[in-house]
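Asker: okay, here's the prediction I keep looking at, along with the sequence it came from:
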Amino acid sequence: MKLFKCQSCGNIVYFDNVSCEVCGHRLAYRPAQTEMTAIEPLGDNWWKPLNAPEQRRLLCANAEHGVCNWFVPDETTDAYCLACRHNQTIPDLSVPANLPAWQALEMAKHRLFYSLIRLNLPLTTIIDDPVRGLSFEFLADAPQIGGPKVMTGHDSGKITIALAEANDAERERRRVAMGEPYRTLLGHFRHEIGHYYWDVLVRDGGKLDACRAMFGDDSEDYGAALQRYYKDGTPTDWQDNFVSQYASAHPWEDFAETWAHYIHIVDTLEMVVASGMSVKPKVDNTGEFAARVTFDPYRADSIEQIVDAWLPYVFAMNNVNRSMGARDLYPFVLSPGVIRKLGFIHGLVHDRARAGREPSTSLADALIGGLLPWTRKAG
């Protein structure tokens, strides 16, 4: 994610801001330019962007609910932006608690779409393609006690997110109950979109054999695999080949989990670049913990370039979190097997045939090989 500034006063603003906290100007995001701009009203939902004052632009219709700050696509009078046009079902806004929950979901979804657009991935609506189009439904649990619970998941292009996940306390309860080291709304979106792109890029993109060679045979009965996972758990050596325990349940889940982690890493590294951060510990005599990202992570040449930059930063950030008594920012181990899978995702999203390369012999090997055990999840 980039950092942005207000064109009116120069104040740094965040991707989620709808107005500048210093000068009060309304803000809007221009996805085609990956820019945030201060805007001024022209009437009837037409706005003048201060970074392109000759233009007249429309805000997404969902701006009126406080869930979107994006312009509609350039040169159109569409009602919805590139992210909101995929919504099939939104929460019942006559229920007061549903609006803030929807706002939290949309904040995460728009961050997802930032990455998808940066990666130039195909985004087709169900109007354009009823069979393979992407849609979202945000559903609340039944109000009656003991009623059915909404399950977050993906089915043939439709991504369902349980509204209950927007409640921090409930999401944390589920994280603990499931024994997960990480559970966020953004993580849900990145995981579920991985299932969608398995359909689009792997199954329908002619990469099924290559994907099976990397992640395993997806024709294995999915329901039976999940039952076995929840009954028997994971093998003791799961970290050698899987980025998370859940990834070991079935090849589809392995792909989706690896996909999500690829975006986790790439997007976080972009913020590192935007913030001008560098890592150079004084106690590091080898220089292996020093890093300064000088490339665009969304346009990286290889997964080795990404991982070699990522590991010094995540080592530093995990230690900063521990200094605050918080959980590790990134409580995962990147083994050589996992890096190869990340390489497959990198090759897939950039349409490159480099997924089979071995990880480089570098800091990555030292960290993931256990020579530096504090990089592993404690306990």
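Answerer: Here it is on my side, so go on. Residues are numbered from 1 along each chain as shown.

Asker: contacts and neighbour counts: CA atoms only from here.
Answerer: Fine.

Asker: in the protein, where's the longest strand?
Answerer: Across the chain, the longest stretch assigned as strand under DSSP state E is strand 35-43.

Asker: tell me how far that one lies from the chain's centre.
Answerer: Remark: strand 35-43 is offset 27 Å from the chain centroid, using CA atoms, centre = their mean, to the nearest Å.

Asker: buried ones in it?
Answerer: Met36, Thr37, Ala38, Ile39, Glu40 (16 or more other CA atoms under 10 Å).

Asker: I'd like to know how far the second one sits from His86.
Answerer: Separation of Thr37 from His86 (CA to CA, to the nearest Å) stands at 24 Å.

Asker: same deal with the fourth one?
Answerer: Between Ile39 and His86 the distance is 25 Å, computed by CA to CA.

Asker: helices and strands around the longest strand of the chain, which ones?
Answerer: Judged by 3 or more CA pairs under 8 Å, 6 or more residues apart in numbering; DSSP states H and E, the packing partners of strand 35-43 are strand 4-5, strand 26-30, strand 46-49.

Asker: presented hereafter is structure B, for comparison with structure A:
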Amino acid sequence: MRLFKCSHCGQLLYFENTTCEKCKYPLGFETNKSKLLALVKQENDTYTLYNDSKSDHYRYCANHEHDVCNWMVPQNSETPFCTACTLNHTIPNLSKPEYVQRWKAIEFAKHRLIFSLLQMKLPVLSKIVSPEKGLSFDFVADESKDSSQRILTGHENGLITLNIAEADDIEREMARKAMDELYRTVLGHFRHEVGHYYWDRLIDGTEHLAEFRKIFGDDRQDYGEALKKHYAQGPPADWNQHYISAYATSHPWEDWAETWAHYLHIMDTLQTASAFQLSIKPEVARKSDHLEVELTEDPYQISDFTVIMNMWLPLTFTMNSLNRSMGLHDPYPFIIYPEVIKKMAFIHRVCNRAKS
């Protein structure tokens, strides 16, 4: 995530801000400029960009009225929804206040996902535009008390389904413990499931498929049987030497999706760190520890993944140390071994070649 400031008063902003807390100007995210900008209200609920005499006229995305989106659409847009919200196929029942709050958390995470994909210059198409190759989201609640009919989070042919219970901190933590996971977040779910979508778009049937099979394994093995075996027998004892998570061992598709999710964790967090120009120089570390780093480069502009990992390892040690000082869990409780780094480097190459 990049760092934003109010174009009216210079106040630093969070990506989700709709109003500058200092000067009170309304704010909106403009996708072509990739900036969160101060706005000047005009007639008919349209806005122009502050201090831009040639500014086009914009409207807020239609979902702004629900306080879940601060992105703008051009006044003459064919859709009232922004680039991120036009991907929605199903949203929760807004007559239920608790569902609205869950949807807000979901949209905040989804907008961060879409921002990252745009930074990566990957194709982001709605199924409205491309039914066969597009992307869409169903945000659905469990309406039945029958556990056998529980909504499962997953992906199928570009449609990502998310059980909105994942936006409830207590329910998500219960699921994390039940699944014996180190890490479970709404944004992590989005990154994992969109990994399946981009496997279809970037790997399947492309020049990258043969190399994928060498690195991740043969995707042609029966997926259903592989999952049954995984849940019955569990992961190999040495799984962490070869995979980013235990679930990644179940099938090459899941290995790709889990590794892809962590790749996005790394890229987005490093971009935030570079926006703050962080400098890490542990006072007791030796140079041979390789923990000194100047985080000044945007990782999306770096082609060599080795450079990215050399930035990431000191940052995670720092983040984990800070959290422990607050009595909190490590934000990144993972050790990345060379074989997993090789998988991430492959993803990085594929994404760089796919830039639109």
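Answerer: All right, it came through fine. Note that this is a predicted model, so its numbers are computed, not measured.

Asker: work out the TM-score between the chains.
Answerer: Scored against TM-score structural alignment, normalised by the length of structure 2, the superposed chains reach a TM-score of 0.95; 352 aligned residues with a CA RMSD of 1.6 Å.

Asker: mind reading off the mean deviation between the longest strand of structure 1 and structure 2?
Answerer: Aligned to structure 2 and superposed, strand 35-43 of structure 1 gives a mean residue distance of 1.2 Å (mean CA distance after the TM-score superposition for structure 1).

Asker: equivalent range in structure 2 for that strand?
Answerer: Aligning strand 35-43 of structure 1 against structure 2 (TM-score structural alignment) gives residues 35-43.

Asker: stretch 306-325 of structure 1 too?
Answerer: The aligned range for stretch 306-325 of structure 1 is 308-327, by TM-score structural alignment.

Asker: can you give me the buried ones in the matching stretch?
Answerer: Going by 16+ other CA under 10 Å, stretch 308-327 of structure 2 has these buried residues: Ile308, Met309, Met311, Trp312, Leu313, Pro314, Leu315, Thr316, Phe317, Thr318, Asn320, Ser321.

Asker: can you map out the strands along the stretch 51-200 of structure 2?
Answerer: 58-60, 72-74, 88-90, 136-140, 154-156, 159-163 (DSSP state E, counting those that start in this stretch).

Asker: can you pull the buried residues of the fifth one?
Answerer: The one in question is strand 154-156 of structure 2. Per 16+ other CA under 10 Å, strand 154-156 of structure 2 contains these buried residues: Gly154, His155.

Asker: next, the mean deviation of it compared to structure 1.
Answerer: Compared with structure 1 after fitting, strand 154-156 of structure 2 has a mean deviation of 0.3 Å; criterion: mean CA distance after the TM-score superposition for structure 1.

Asker: what does that strand rub up against?
Answerer: With contacts defined as CA atoms under 8 Å, 6 or more residues apart in numbering, strand 154-156 of structure 2 is touched by Ile160, Thr161, Leu162, Glu193, Val194, His196, Tyr197.

Asker: and those, which are buried?
Answerer: Ile160, Thr161, Leu162, Glu193, Val194, His196, Tyr197.

Asker: surely the first one and Val194 touch.
Answerer: Read it as Ile160 of structure 2. Yes. Ile160 of structure 2 is in contact with Val194 according to CA atoms under 8 Å; the separation is 7.5 Å.

Asker: re earlier: gap between the match of stretch 306-325 of structure 1 and the chain center?
Answerer: Relative to the centre of its chain, stretch 308-327 of structure 2 is centred 19 Å away, using CA atoms, centre = their mean.

Asker: contacts for it?
Answerer: Contacts to stretch 308-327 of structure 2, defined as CA under 8 Å, 6+ apart, come from residues 266, 270, 280, 290-295, 299, 302, 329-333.

Asker: same check on stretch 272-289 of structure 2?
Answerer: 1-3, 291-298, 314-315, 318.

Asker: then stretch 215-234 of structure 2?
Answerer: Contacts for stretch 215-234 of structure 2 (CA under 8 Å, 6+ apart): Arg213, Ala246, Tyr247, Thr249, Ser250, His251, Pro252, Trp253, Asp255, Trp256, Lys342, Lys343.

Asker: list the buried residues in that stretch.
Answerer: Across stretch 215-234 of structure 2, burial judged by 16+ other CA under 10 Å covers Ile215, Phe216, Gly217, Leu227, His230.

Asker: pick the one among the buried ones among the contacts of strand 154-156 of structure 2 closest to Glu65 of structure 2.
Answerer: Nearest to Glu65 of structure 2 among those is Leu162, at 22.3 Å by CA to CA.

Asker: my guess is that closest one contacts Thr153, does it?
Answerer: Yes. Look at Leu162 of structure 2 against Thr153 with CA under 8 Å: they come within range, at 4.5 Å.

Asker: redo the strands of the stretch 51-200 of structure 2 as a markdown table? Include distance to Val186 of structure 2.
Answerer: Below are those laid out as a markdown table (distance: least, CA to CA, whole Å):
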| stretch | distance to Val186 of structure 2 |
| --- | --- |
| strand 58-60 | 25 |
| strand 72-74 | 24 |
| strand 88-90 | 16 |
| strand 136-140 | 12 |
| strand 154-156 | 13 |
| strand 159-163 | 9 |
